[in-house]
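Structure for this input, please:
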Amino acid sequence: MRQVGVGIVGLGNSGWRLHGEYLAGAAKFCLVGVCDEDAVRLARVGDALEAPQVASFDALLCRDDVELVVLAIPHTLHVGMAVAALEAGKHVVVEKPMCLAVAEADRMMAAAGRSDRLLTVFHNRRWDSDFLTLRQALERGALGDVRVIESRRSGGFYLAMDTPPERSWTLGLDHGGGAVYSRGPHVLDQLLCLTRDVLGVRPTRVFCHTQTVIWPDDVFRATVEFDDGLVAQVEVNMVDGDSGPPRWHALGSDGIYLCRTPTSQAVVTELVGGRAGDERTLDSVSAHAQEVFYDNVHATLTAGAAPLVTVAHAREVVVLTDCLRQSAATGRVVECEV
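From the prediction side, this is the model:
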């Protein structure tokens, strides 16, 4: 088995906890370098991961042993640094969202095409147990003709190590923080996986409202309409915990799906003649996101496998996110073509 040399750029929560800790112990990869503009953080995380500390992004790109670059950086930096890494001949994994604008996504995809290098996006919530359980239920037709899907994510925010909230870019809008860009791509990617890949429908119109409770735009609620009449309600808040509305709620002609929290078991209530019938608790479906994702990245780079997260699908999340932002800014329904 050939190990793939990987360098990580950005050592906040995602770079350290989600990518670094996994890659440092993954047999298929060799963590050959990490870098961060904060020298104290670089030293602390580099020591914790037992990884070589590289002084700058440019220096990381010059290393011959770096085959794959993982970008866990503020969203506004994704396009420039991804393009630079691709043009340097590196394969690239970028944290979600892929970027903040459709034109940026197109620029990144063009750079990947010119360099003939892999570009993929870490949409890790595709392997959440609550999502996989609902996906399996829809694939098996447990609800019949699905007419409503409601998806909600709540809870606190993730901060870079040792960063107080008032200094975190994830809680401000200057670098693409806030609920729409920080958490929104998770629920939107999951929604598109369900509707595009399982139900075979496409979004046509969206309406979105954002609200500031503590931090700028730390709550959003959106309605997404699809070409077959299905309606989805998506909500993200970065304030409270899991005590609010259910994580998933779906209505179909043959059943009602309910999952109250990300860790609770889902229940399907059978509908017979328009009346509630038997309730059935579903076995949860589980997967390890980093293992599934990075095993696929390794197989793509060493054996020509198809990437699980294609840039075309990641771009669709950017398109839908952009529609939400337009709707929130104008207070109007926005037509969308995804």
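
C-alpha only now, for contacts and for neighbours.
Will do.

what about the helices in the stretch 151-300 of the chain?
Using DSSP state H, counting those that start in this stretch, the helices of the stretch 151-300 of the chain run over 178-182, 184-192, 289-303.

Quick check: buried residues in the longest one?
Put plainly, it is helix 289-303. 289, 290, 293, 294, 296, 297, 298, 301 (16 or more other CA atoms under 10 Å).

what's near enough to touch the fifth one?
If a contact means CA atoms under 8 Å, 6 or more residues apart in numbering, then residue 296 has 305, 306, 307, 308 as its contacts.

now do the first one
Contact analysis of residue 289 by CA under 8 Å, 6+ apart lists 124, 125, 126, 127, 128.

Look through the chain and report the residue furthest from the middle.
residue 273 (38.7 Å; CA atoms, centre = their mean).

Redo the buried residues of helix 289-303 as JSON lines? Include distance to residue 327.
Shown next, in JSON lines, are the buried residues of helix 289-303 (distance: CA to CA, whole Å):
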{"residue": "289", "distance to residue 327": "32"}
{"residue": "290", "distance to residue 327": "33"}
{"residue": "293", "distance to residue 327": "32"}
{"residue": "294", "distance to residue 327": "35"}
{"residue": "296", "distance to residue 327": "36"}
{"residue": "297", "distance to residue 327": "35"}
{"residue": "298", "distance to residue 327": "39"}
{"residue": "301", "distance to residue 327": "39"}
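
can you tell me which of these lies nearest to residue 280?
Among the buried residues of helix 289-303, residue 289 lies closest to residue 280 (CA to CA), at 26.9 Å.

Quickly note the distance from the closest one to residue 101.
26 Å (CA to CA, to the nearest Å).

now the contacts of residue 296 as JSON lines including secondary structure?
As requested, the contacts of residue 296 are arranged in JSON lines below (DSSP: H, G, I helix; E, B strand; the rest coil):
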{"residue": "305", "secondary structure": "coil"}
{"residue": "306", "secondary structure": "coil"}
{"residue": "307", "secondary structure": "coil"}
{"residue": "308", "secondary structure": "coil"}
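
want to put them side by side, so please do this one too:
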Amino acid sequence: MGIKTVVVGLGMGKVHAREIRATPGLELYGVCDTRPHRRDEGRGEFGGHVYERLEDVIADENVQLVVLAVPHHLHTEMALATMAAKKHTVLEKPFCMTPEEGERMIAARDEHGVMLSIHHQRRWDADFYHLREWLAQNPIGPLFHMQLSWHAWGPMHDWRATRAAGGGIWYDLGAHLVDQANLLARSRPKRVFAVQNHAMWHQEVETFCRATITYENGMSVVIFTATNAATEMPRWYILGERGAIRKERFGEAGEFEFIQCHGEERHRATLPIELVGPGYYANISAHLNRGEPLEVTAEQALEVIRVLDAANRSAASGDAIDLIEQPDAPRRTRRARSDV
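Just a heads-up that it's a prediction; the model follows:
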């Protein structure tokens, strides 16, 4: 049949379960949730085995892969338990709450010899997927600046509105944008400076974040996430030494504005966006069944967490946060400067 997979958490987990069920090489063996009504929903839609507790999933020797679609603050301890039971593990993004938690999970993965991956499925969004392909051909020369945004209008709800659970739009959706920026920058993040506010909805989690990331290769990236944006910012704004690429609206549909420069002349064109095929779970299946390379590694997801965490610390302190220690700069924070 395939790799016997159980999805834990039937909020966002329903999305995972549907994709797993449609992926060759994976078998949706069961679902798990502590809430009776969610278990009833899972039994009705997916059938198979239905578990009340993670301990019941771990105890089932038939289970090979566990998907943890649970609130962010629960990721680490639950993943440590599944990996200790020799279960391959997929976590919803973001990976964890702190870099230290990510390091613990990577160490457990290595100790127990299992797969650990994080659901950065936005790598397969059609706009990013094609953008990454185009930029690999160097159509606008070396990149030096990018701006990415993901914004909405309306407060966060349920546990996503609480700081202790890892809520807030920066960790929830900023994780995707940082992951995409890291892949396009092709360099390690070096420094982060961020500003956050709670305007409009006045929740304990931020309603706006602007983070500036400087990479080792000199690239600068500005990322906006907001739940209080009454109008839209460009989804993509990318500058290279021989042109630019821009996309106005969020979503997989639409087109890119593509500008190539020859001296002082600029030539404009549009690049249509076509939908892509199999996504994240197709790669999980290929990795576990055929040994193909894992597309989303825990190490990559840890780099995302380092940036997310640094941005929160920067916003709280007003300082830029150095992610890579310099021999003559033992402190991890320094006052913001114009080159950040």
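
re earlier: now restrict the contacts of residue 296 of structure 1 to buried residues only.
307, 308.

Out of the contacts of residue 296 of structure 1, which is nearest to residue 153 of structure 1?
residue 308 (23.3 Å).

what do we get in structure 2 for residue 255 of structure 1?
Matched across to structure 2, residue 255 of structure 1 falls on residue 243, judged by TM-score structural alignment.

ok, that match to residue 269 of structure 2 distance?
Taken as CA to CA, the span from residue 243 of structure 2 to residue 269 of structure 2 is 11 Å.

ok, those two, which is more surrounded?
Set residue 243 of structure 2 next to residue 269 and count neighbours by other CA atoms under 10 Å: residue 243 wins out with 20 against 11.

residues touching the more buried one, list them.
Per CA under 8 Å, 6+ apart, neighbours of residue 243 of structure 2: 139, 140, 141, 258, 259, 260, 261, 266.

residue contacts, the equivalent of the third one over in structure 1?
Counting by TM-score structural alignment, residue 141 of structure 2 corresponds to residue 144 in structure 1. Taking CA under 8 Å, 6+ apart as the criterion, residue 144 of structure 1 is in contact with 252, 253, 254, 255.

To what extent is residue 201 of structure 2 buried, counted in neighbours?
Residue 201 of structure 2 has 15 neighbouring residues, counting by other CA under 10 Å.

Find the nearest non-adjacent residue to it, please.
Spatial nearest neighbour of residue 201 of structure 2, excluding adjacent residues (CA to CA, 6 or more residues apart in numbering): residue 155 at 5.9 Å.

Just to check, the one you found is in contact with residue 205?
No - taking contacts as CA atoms under 8 Å, residue 155 of structure 2 lies outside contact range of residue 205: 9.6 Å.

where do the contact lists of the two overlap?
residue 161.

Which secondary structure elements does the helix of greatest length in structure 1 sit against?
Scanning structure 1 for the helix with the most residues, using DSSP state H, yields helix 311-330. Secondary-structure packing of helix 311-330 of structure 1 (3 or more CA pairs under 8 Å, 6 or more residues apart in numbering; DSSP states H and E): helix 102-115, strand 119-122, helix 178-182, helix 184-192, strand 203-211, strand 334-335.

tell me the contacts of the aligned residue in structure 1 for residue 95 of structure 2?
Aligning on TM-score structural alignment places residue 95 of structure 2 opposite residue 98 in structure 1. Taking CA under 8 Å, 6+ apart as the criterion, residue 98 of structure 1 is in contact with 78, 105, 121, 314, 315, 318.

can you check residue 166 of structure 2 too?
Residue 166 of structure 2 touches 71, 72, 73, 97, 160, counting by CA under 8 Å, 6+ apart.

Would you check how far apart it and residue 74 of structure 2 are?
For residue 166 of structure 2, the distance to residue 74 of structure 2 - CA to CA - is 9 Å.

With residue 258 of structure 2 instead?
42 Å.

More neighbours: which of the two?
The neighbour comparison of residue 258 of structure 2 against residue 74 (other CA under 10 Å) goes to residue 258, with 18 against 15.

was I right about the more buried one contacting residue 272?
No - assessed by CA under 8 Å, residue 258 of structure 2 is found out of contact with residue 272, at 10.2 Å.

For the equivalent of residue 178 of structure 2 over in structure 1, which non-adjacent residue is spatially closest?
Mapped onto structure 1 by TM-score structural alignment, residue 178 of structure 2 lines up with residue 188. In space, and not counting its chain neighbours, residue 188 of structure 1 is closest to residue 317: 6.3 Å by CA to CA, 6+ apart.

Over to residue 320 of structure 2?
Looking at residue 320 of structure 2 with CA to CA, 6+ apart, the closest residue is residue 193, at 4.5 Å.

For residue 310 of structure 2, see how far away the one you found is.
Residue 193 of structure 2 is 8 Å from residue 310 of structure 2, by CA to CA.

Next, show the common contact partners of the two.
With CA under 8 Å, 6+ apart, residue 193 of structure 2 and residue 310 have common neighbours residue 321.

Closest to residue 54 of structure 1 out of the contacts of residue 144 of structure 1?
Distances from residue 54 of structure 1 to the contacts of residue 144 of structure 1, taken by CA to CA, are shortest for residue 252, at 53.1 Å.

Hmm, residue 143 and that closest one touching each other?
Yes - using CA under 8 Å, residue 252 of structure 1 is in contact with residue 143, at 4.7 Å.

Can you tell me the closest non-neighbouring residue to residue 224 of structure 1?
Nearest to residue 224 of structure 1 is residue 206, by CA to CA, 6+ apart, at 4.5 Å.

That neighbour pairs with which position in structure 2?
By TM-score structural alignment, residue 206 of structure 1 lines up with residue 192.

Would you agree that match is in contact with residue 216?
No - if you go by CA under 8 Å, residue 192 of structure 2 and residue 216 don't touch, sitting 11.8 Å apart.
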